[in-house]
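**Q** Have a look at this prediction, sequence included:
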Amino acid sequence: MNPLSDNTISGAHARTTLTDTNNRQHFVGEPLQDIPTPGNSAQKHQVVVIGGGPAGSVAATRLAQAGVDVLVLEREQFPRFHIGESLLPNGNRILKEIGVWEKVAAAGFIEKRGAQFTLADRSRTVRNVFAQGWVKGLDMTYQVERARFDEILLRHADSCGAQVWEQCPVTKVTRTTNGWQIEANHAGQAQLINADWVIDASGRHCVMGRAMKLAKSALPYPGRMAVFNHFEHMQRDEGEQAGDVIVLRLEHAWFWAIPISPTVTSVGVVLQKNGGRAKDESWEQLFWRKVKESPFLTQALAQATPLGDYRIESDYSFSHETFAAERCLLVGDAASFIDPVFSSGVYLALESGLLAADQIAAALKKSPSPQRETKLYAAYTHSLKTQIGTMRQLIDAYYDNSACEVFMSPRPTLSLPQAINSVLAGSLKPGFPVRWRLWLFKQICKLQKKRPLVPPIAWQAPDEPVTTTESSVRH
């Protein structure tokens, strides 16, 4: 579904700064360092992008196309595995703007023209056909193998003039008078880089967020985990619906099924950590125990073959309070990741990468000004948080059983389904016609709790609850 990264994020960190006599800020607990002007021992770039995933690649491409000297530091060697294989149609616009759309379209990915939301026995199924949404032009996109998709974007950044270093983890960052000094290890060699601006696209590693001790917002979500694998020859729909993502709701969990090649499907289950896994239960056993709660999935996976180890992601929901500070902008999962249910992760990565690049490119054309930079930080954070907030309205509704009953029983009244459809296609800055319909949808969901307006769902009772006794990490 949406891109999830490897490392777990800990609790919020409050950021405290002091100001010296030269009006430079440093972090409490760290020595104030007088960093000299870069000499022969350090490279100098206008912008350094930490991370070469979709957010970082889009940002680097956009900056390079604007004539900015940009360096990408990617800790891994591409191609590499990554979860989060489902795109949203509104992301096509960004891929076209940076000139990579034709490369993506030529890669042979599965076309995605809709999303199916269903129950364990498929007694209710809602198919959102993107072309029928309120916002026109969001007809289709792709289900992608992230290893290939991400490499296409990173190589495109390189071809557009961005310098790309792979196998280059960042080991230290230090605030300087005019930007940042970055220490990295490139293919075993220590490197020192000075940058006017930094874009943190490091995913949940949150390299810059941690370095600046940026506070994180408390999200009203329980700890959740996802267990997933790729399967060969899962039974799938035929025709136009063959490329749909299927989201299957249980009472206390949900599954995704994403076709990523003609024969391979990504399948995962998301559930709460508390009460999710027995002490001696393997990830594979947990996965199949939850599959058995759905007659549909049991049949669809009966002849399927898993293609690797069962993997785990956990505690992935978080958000920084601000997405920009100190000549650094956070993009993609480094800024925030809410939930994978509606596949918004890659879209928000693309959108934030483009927005961050445009903000920095504009700032580089003007003389440095703390006042302008402060306004830039606020504008960037506001724009991204507004879009995240739009998607959160539907995420919160889907996890609430009463609201989910409304979601799974669409009525044509006042074009509410078309408005929701557009949001699910990635239209996260909607105009008033969609906004008031979302507001009305929320009010109907609230009424459903008190007096059912649509038929309630007879949720299937789950297996006997068990207790998770260890912290979940990627397996």
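**A** Sure thing, it's come through.
**Q** C-alpha from now on. contacts and neighbour counts both.
**A** OK.
**Q** Make sure Ile152 is indeed in a helix.
**A** Yes: using DSSP: H, G, I helix; E, B strand; the rest coil, the assignment for Ile152 is a helix.
**Q** Surely it is in contact with Ala105?
**A** No: the criterion here is Cα atoms under 8 Å, and Ile152 misses it with Ala105 at 10.8 Å.
**Q** I figured Val227 was touching Val269, is that so?
**A** Yes: Val227 lies in contact with Val269 (Cα under 8 Å); the separation is 5.4 Å.
**Q** put this beside the first:
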Amino acid sequence: MTDGRFHAVVAGGGPAGAAAALALARGGRRVLLAEDRPRAAFRIGEALAPAALPLLRDLGVLDRVLAAGHLPRHGNLSSWGSAALHANDFIFDPNGHGLSLDRARFDASLRDGAEAAGVRVQSGARVASAARDGSGWRVVLRSADGAVEEAACDWLVDATGRSAAIARQHGAARMHSDGLVAFYARFTPDRPGDRDARTMIESTPDGWWYTALVPGGERVVAWLTDADLAERTAMLAPEGFVDRLLDSTHVAAALHAFDYTMTTRPRGADAGSARLDRFTGEGWIAVGDAALSFDPLSSQGMLTALYTGMRAGQALHAHLDGDASALGAYAARLEEISRAYDENRCVFYGYEARWADHPFWTRRAPAAAFAY
């Protein structure tokens, strides 16, 4: 048994979980953060919007993040609704440029910031089970080597990502809007000189591509389509991935310009839009992808992770101080975010009308967008 009782145990040490832990710790709460992923593990999700920088400042970790060697990201490039490539620059954004992240380094910076703020970070451990114990929880932590430890806490923060493991184990349901999946790989240039860290997206008849330059000089390249439209076996093979890449124009040209070659096997991941039917329950609160999962097209996943984590930590701190409205206000705010996201997603997919008779785009037409 860990020493003493925690105000909260945070299950998951990604950006949302670290932000929740930071907000609680900065309020003087005793927090344990359990993170079972290897510290150096590569993760997709490298685009950080300019609006995230004030959140990092509020959490007290902006300087730590900016010192970690991420690339400045000055805008986006898109071929969407036409064959031409258009630029959307951040020059007029009041928050300045965004960042193209080394996700392993970024996530580690947030956890290090949480630890510096007084959070107990339990690396290499996951929340294996949690049972109600009077007014709180008895939590079992399991390490990769099989070691087991128990902790007692008042609240659980579900930051387990798209699995929403804690919330679903305790009665919440996950509602899906589509079946979007991502197949992605990393590419390394044979010729130096690529410095364009803008994210590029390109629509095609059966989905869309994106590529982004990340610290270290690699490019992440991803193909987004619906699970039932994907040739999964082919897309997870290097040859099949490269064959599909030939369907693109601008993404393929960006790779060809610097003689990029694939250096990792393709991988697949859920990328669909989903949400919980409720964001809080008896003794638990959900954050990040566990609460709301966004289509990567929005480039809002990281921003939403930080925002919901911070807001959940603040709401839980206020609740523990006796504010009976704090958790309801948090849930209401996430409902607002969910509605705005659904509307914006529908509008943006509607801009692409060239392949309106293809299943991928038909499903995202305004009349069908919420009927998946």
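**A** Cool, the structure landed. All values reported here derive from a predicted model rather than from experimental measurement.
**Q** TM-score for this pair?
**A** Put the two chains on top of each other and the TM-score (TM-score structural alignment, normalised by the length of the second structure) is 0.87; 356 aligned residues with a Cα RMSD of 2.7 Å.
**Q** coming back round to it: between Ile152 and Ala105 of the first structure, who's got more neighbours?
**A** Ile152 (20 against 14; other Cα atoms under 10 Å).
**Q** Aligned to the more buried one, what sits in the second structure?
**A** Counting by TM-score structural alignment, Ile152 of the first structure lines up with Ser109 in the second structure.
**Q** which ones are touching that match?
**A** Val61, Arg64, Val65, Ala68 (Cα atoms under 8 Å, 6 or more residues apart in numbering).
**Q** what residue of the first structure matches up with the last one?
**A** When the structures are aligned by TM-score structural alignment, the residue of the first structure matched to Ala68 of the second structure is Ala107.
**Q** Its match - how many residues pack around it?
**A** Neighbour tally, Ala107 of the first structure, other Cα under 10 Å: 12.
**Q** thinking again about what came up before, and which of the contacts of Ser109 of the second structure is nearest to Ala353 of the second structure?
**A** Val65 (39.7 Å; Cα to Cα).
**Q** Confirm that that closest one sits in a strand.
**A** No: read with three-state DSSP, Val65 of the second structure is helix and lies in no strand.
**Q** Now do the same contact list for it.
**A** Contacts of Val65 of the second structure (Cα under 8 Å, 6+ apart): Phe106, Ser109, Leu110.
**Q** of Val227 and Val269 of the first structure, who's got more company?
**A** Val269 (24 against 21).
**Q** Map the more buried one across to the second structure for me.
**A** Matched by TM-score structural alignment, Val269 of the first structure corresponds to Trp223 in the second structure.
**Q** That match: helix or strand, and which one exactly?
**A** strand 219-226 (DSSP states H and E).
**Q** Show me what that strand is packed against.
**A** strand 180-189, strand 207-213 (3 or more Cα pairs under 8 Å, 6 or more residues apart in numbering; DSSP states H and E).
**Q** May I see the buried residues of the top helix by length along the second structure?
**A** What stands out as the longest helix in the second structure, according to DSSP state H, is helix 326-350. By 16 or more other Cα atoms under 10 Å, the buried positions in helix 326-350 of the second structure come out as Ala326, Leu327, Tyr330, Ala331, Leu334, Glu335, Ser338, Tyr341, Arg345, Cys346, Tyr349, Gly350.
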